[in-house]
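Trainee: next comes the sequence, and after it the predicted model I'd like to discuss.
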Amino acid sequence: MEFETILLEERDGIFVLTINRPKVLNALNHTVLTELDRAIDFIKTKENTLGLVITGAGEKSFVAGADISEFQGKTPEEARKQSEWGQSIFKKIEDLPFPSIAAINGFALGGGLELAMSCTFRYASPNAKVGQPEVKLGLIPGYAGTQRLTRLIGHSKAMEICMTGRMVSAEEALKIGIVDRIVEENLVDEAIKSIKDIQKNSPIAVYYCKKAIMEGKEMPFEKACALESNLFGLCFATEDAKEGVSAFLEKREAKFKGK
């Protein structure tokens, strides 16, 4: 596929998607979001995909936020529809049946942090800075930032970050749980390695783990436990479960096929 504002490559079953607008710190405009939507739809059609890494071009920024020039003149209804559209794209990323990692190589602000939070994990370079600074523009996050950040780090800290609009360093982001790791160098390569390590396990079991956690967190505890029980049962219908148990009992390494 050809794109104007993103780069998409496949490395051994793992897609690397790069937001490619370094002159404007990879800001999200209408074209970027349209192409991101297309790219995710394309990736979903590819069989045997192991994972997705999302990063930004250059060394300064993952995504520094939305392209503010596109906000001028929007009506309330247009803004609401814009918010719903962006949320739908990021939900597609969150719902992918394999792990995704945001490789945060600099600023991840506003829509950039919202994009990163739609990924399964977030790895950051030491110079990364994250935040939801929309209040400084008289706005609030619109791509589910208030909701994902709250679920990620709790309501009190999420309110503090959203209401002050301050930037959070990589070290603090790691401490409070916004990012999962700080990677000193070769950020994208390390993200790829992590996905490969995860997918040495049964891809079906990895998917069911993600499904149980992501769907279960929105349910009452008893219903979430029932979901876990159902998925646990479904595992026993897979060749991977039979192979995993046999390999353990035979004291050998399992060879999973994702079936």
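Mentor: That came through fine. Quick caveat: nothing in here was measured; it's all calculated off a predicted structure.
Trainee: going forward, measure contacts and count neighbours with C-alpha atoms only.
Mentor: Noted.
Trainee: how about residue 187: what's its closest non-neighbour residue?
Mentor: In space, and not counting its chain neighbours, residue 187 is closest to residue 103: 6.3 Å by Cα to Cα, 6 or more residues apart in numbering.
Trainee: what do you get for residue 26?
Mentor: Sequence neighbours aside, residue 63 is the residue nearest to residue 26 in space, at 4.9 Å (criterion: Cα to Cα, 6+ apart).
Trainee: contact partners of stretch 164-183?
Mentor: With Cα atoms under 8 Å, 6 or more residues apart in numbering as the test, stretch 164-183 has contacts from 109, 117, 121-136, 149, 152-153, 161, 190.
Trainee: 6 Å instead?
Mentor: By Cα atoms under 6 Å, 6 or more residues apart in numbering, the residues outside stretch 164-183 that reach it are 122, 123, 124, 125, 126, 128, 129, 130, 131, 132, 133, 153.
Trainee: report the contact partners of the residue nearest to residue 26.
Mentor: If a contact means Cα under 6 Å, 6+ apart, then residue 63 has 26, 27, 108, 112 as its contacts.
Trainee: wait, the residue nearest to residue 187 sits on residue 123?
Mentor: Yes. Residue 103 sits in contact with residue 123 when judged by Cα atoms under 6 Å, with a separation of 5.1 Å.
Trainee: of the two, who's got more company?
Mentor: The neighbour comparison of residue 103 against residue 123 (other Cα atoms under 10 Å) goes to residue 103, with 32 against 25.
Trainee: doesn't the more buried one belong to a strand?
Mentor: Yes. Assessed by DSSP: H, G, I helix; E, B strand; the rest coil, residue 103 belongs to a strand.
Trainee: contact partners for it?
Mentor: Neighbour list for residue 103: 54, 55, 123, 124 [criterion: Cα under 6 Å, 6+ apart].
Trainee: again, but for residue 242
Mentor: Counted by Cα under 6 Å, 6+ apart, residue 242 has zero contacts.
Trainee: ok, second structure coming up, stack it against the first:
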Amino acid sequence: MAVRALLGRRALVQTFRIQVADWDSACRLGSVNSSSRQYVLSGKLAPSYHQSGHIATTRHYSSEAKDDLRVRYLDGEDAGIVVVGINRAKAKNAISRNLVNMMSEAVEDIKNNNKVRSVIVCSLVPGIFCAGADLKERAKMHQSEVGPFVSKARALITELGNLPMPTIAAIDGAALGGGLEMALACDIRISSNNAKMGLVEAKLAIIPGAGGTQRLPRVIGVSRAKELIFAARAVDGTEACRLGLVSHSVEQNKSGDAAYLRALELAREINPQGPIAIRMAKLAINQGIEVDLSTGLAIEEACYAQVIPTKDRLEGLAAFKEKRRPHFKGE
């Protein structure tokens, strides 16, 4: 029995090593493609200013509601940071068909861009992160349309969770239902202390359908997750931090973007580190947490093997020897 388990583990790790190699090749190929690729979702590029005052490039996605989502690729010292801002003020950033389509395309673009080092998902609407599904739109759907829509939203959130670079959810307002599920798919969550978070679907006689029943227990534990989901309870940022639902809860400021600013600080801490190493660390953690320790250590070994031949590793050693700041290129 032990031999069979060992053989099974070896097969799993070997498969994972192949996947890592394929992922690494795709990642490097993506960096080549991204340099020449144009963002076909819109032909418009316009400078814009975020709350922090930094100039960024905004991609306006063409659609019936082109401003529902704004994606900013920051520049200068913040180059490599992408800010994905939800902007449906009248609908409290509720998840609609249009928003799902736009976010899916944005996530695909980000995934294939090897120059992206971190992603911040936030709201451009004060006081709200995302109120969950667009129930007004849902009420107009035929019953046969609901299942496919939920499947597409689930696939989007899964793809967000599978992005190879670190993702940070900046929760400056209510994150309910699908809104919290979107935040749960991110690697790190930061909230303002007055933000409200909860998987409240039971109030509508349904259950979380975009990963909430799976991700919330993994974040805060099974018993606590059951309590919040069964009671359809929302908690504020302070309580969410105590539960471990968010990593940081910060005092909200007058402009209502305290969580975003803290997320930006964190992204700036991540930015100077070796980008391939960060991606491999994320992959090792995400895959390793789902298996036993022995298999997890083998997965770590496979990921470590990917960083050994990189130019960045040699640059890191040279910078350490010369007592200077390293300049990593993701190579």
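Mentor: Thanks, I have the structure now. This one's a predicted model, so the numbers in the text were calculated from it and none came from an experiment.
Trainee: picking that back up, identify the residue of the second structure aligned to the residue nearest to residue 187 of the first structure.
Mentor: Under the alignment by TM-score structural alignment, residue 103 of the first structure pairs with residue 170 in the second structure.
Trainee: can you check residue 232 of the first structure too?
Mentor: If you follow residue 232 of the first structure across to the second structure using TM-score structural alignment, you land on residue 304.
Trainee: tell me how many other residues surround its match.
Mentor: Residue 304 of the second structure, neighbours per other Cα under 10 Å, totals 15.
Trainee: next SSE after the strand or helix carrying residue 234 of the first structure?
Mentor: Assigned by DSSP states H and E, residue 234 of the first structure falls within helix 221-235. Using DSSP H and E, the helix or strand that directly follows helix 221-235 of the first structure along the chain is helix 239-249.
Trainee: just want the angle from the longest helix belonging to the second structure to helix 293-307.
Mentor: Counting residues, the longest helix found in the second structure (DSSP state H) is helix 2-36. Angle of helix 2-36 of the second structure versus helix 293-307, following axes from the mean of the first three to the mean of the last three Cα atoms, to 10 degrees, is 30 degrees.
Trainee: hey, where'd the strands end up in the stretch 1-150 of the first structure?
Mentor: 6-11, 14-19, 51-56, 61-63, 100-104, 107-109, 121-124, 129-131 (DSSP state E, counting those that start in this stretch).
Trainee: quick one: the second one aligns where in the second structure?
Mentor: Correspondence between strand 14-19 of the first structure and the second structure is established over residues 81-86, with TM-score structural alignment as the criterion.
Trainee: need the residues that contact the matching stretch.
Mentor: 69-74, 117-124.
Trainee: closest one of those to residue 267 of the second structure?
Mentor: Residue 267 of the second structure lies nearest to residue 118 out of the contacts of stretch 81-86 of the second structure, by Cα to Cα, at 6.2 Å.
Trainee: quick one: map the closest one onto the first structure.
Mentor: Residue 118 of the second structure maps onto residue 51 in the first structure, by TM-score structural alignment.
Trainee: any idea how far that match is from residue 130 of the first structure?
Mentor: Residue 51 of the first structure sits 23 Å away from residue 130 of the first structure when distances are taken as Cα to Cα, to the nearest Å.
Trainee: and these two? Which one has more around it.
Mentor: Per other Cα under 10 Å, whichever of residue 51 of the first structure and residue 130 has more neighbours is residue 130, with 29 against 26.
Trainee: what's the more buried one aligned with over in the second structure?
Mentor: Under the alignment (TM-score structural alignment), residue 130 of the first structure maps onto residue 197.
Trainee: for that match, which residues are in contact?
Mentor: Contacts for residue 197 of the second structure (Cα under 6 Å, 6+ apart) come out as 174, 175, 176, 234, 235.
Trainee: measure it to residue 301 of the second structure for me?
Mentor: 37 Å.
Trainee: hmm, back to that, narrow the contacts of stretch 81-86 of the second structure to those that are buried.
Mentor: Those of the contacts of stretch 81-86 of the second structure that meet the buried threshold are 69-74, 117-124, by 16 or more other Cα atoms under 10 Å.
Trainee: quick check: the farthest pair among those residues?
Mentor: Farthest pair in those (Cα to Cα) is 117 and 124. Separation: 21.5 Å.
Trainee: returning to that earlier point: neighbour-wise, which of the contacts of residue 63 of the first structure leads?
Mentor: Highest neighbour count within those, by other Cα under 10 Å: residue 108, with 31 neighbours.
Trainee: next, the angle from the helix ranked longest in the first structure to strand 51-56.
Mentor: Using DSSP H, we find that the single longest helix of the first structure is helix 76-94. For helix 76-94 of the first structure against strand 51-56, the angle between stretch directions is 130 degrees (the same axes, to 10 degrees).
Trainee: ok, and what's touching helix 76-94 of the first structure?
Mentor: Outside helix 76-94 of the first structure, the residues that touch it by Cα under 6 Å, 6+ apart are 37, 118, 119, 142, 143.
Trainee: counterpart of the second one over in the second structure?
Mentor: Mapped onto the second structure by TM-score structural alignment, residue 118 of the first structure lines up with residue 185.
Trainee: count the neighbours of its match for me.
Mentor: Neighbourhood size, residue 185 of the second structure [other Cα under 10 Å]: 25.
Trainee: tell me who's in contact with it.
Mentor: Residue 185 of the second structure neighbours (Cα under 6 Å, 6+ apart): residue 161.
Trainee: try 7 Å
Mentor: Residues in contact with residue 185 of the second structure (Cα atoms under 7 Å, 6 or more residues apart in numbering) are 157, 158, 160, 161.
Trainee: how much space separates the second one from residue 152 of the second structure?
Mentor: Distance, residue 158 of the second structure to residue 152 of the second structure, by Cα to Cα: 10 Å.
Trainee: which position in the second structure aligns with residue 209 of the first structure?
Mentor: Checking TM-score structural alignment: residue 209 of the first structure goes with residue 281.
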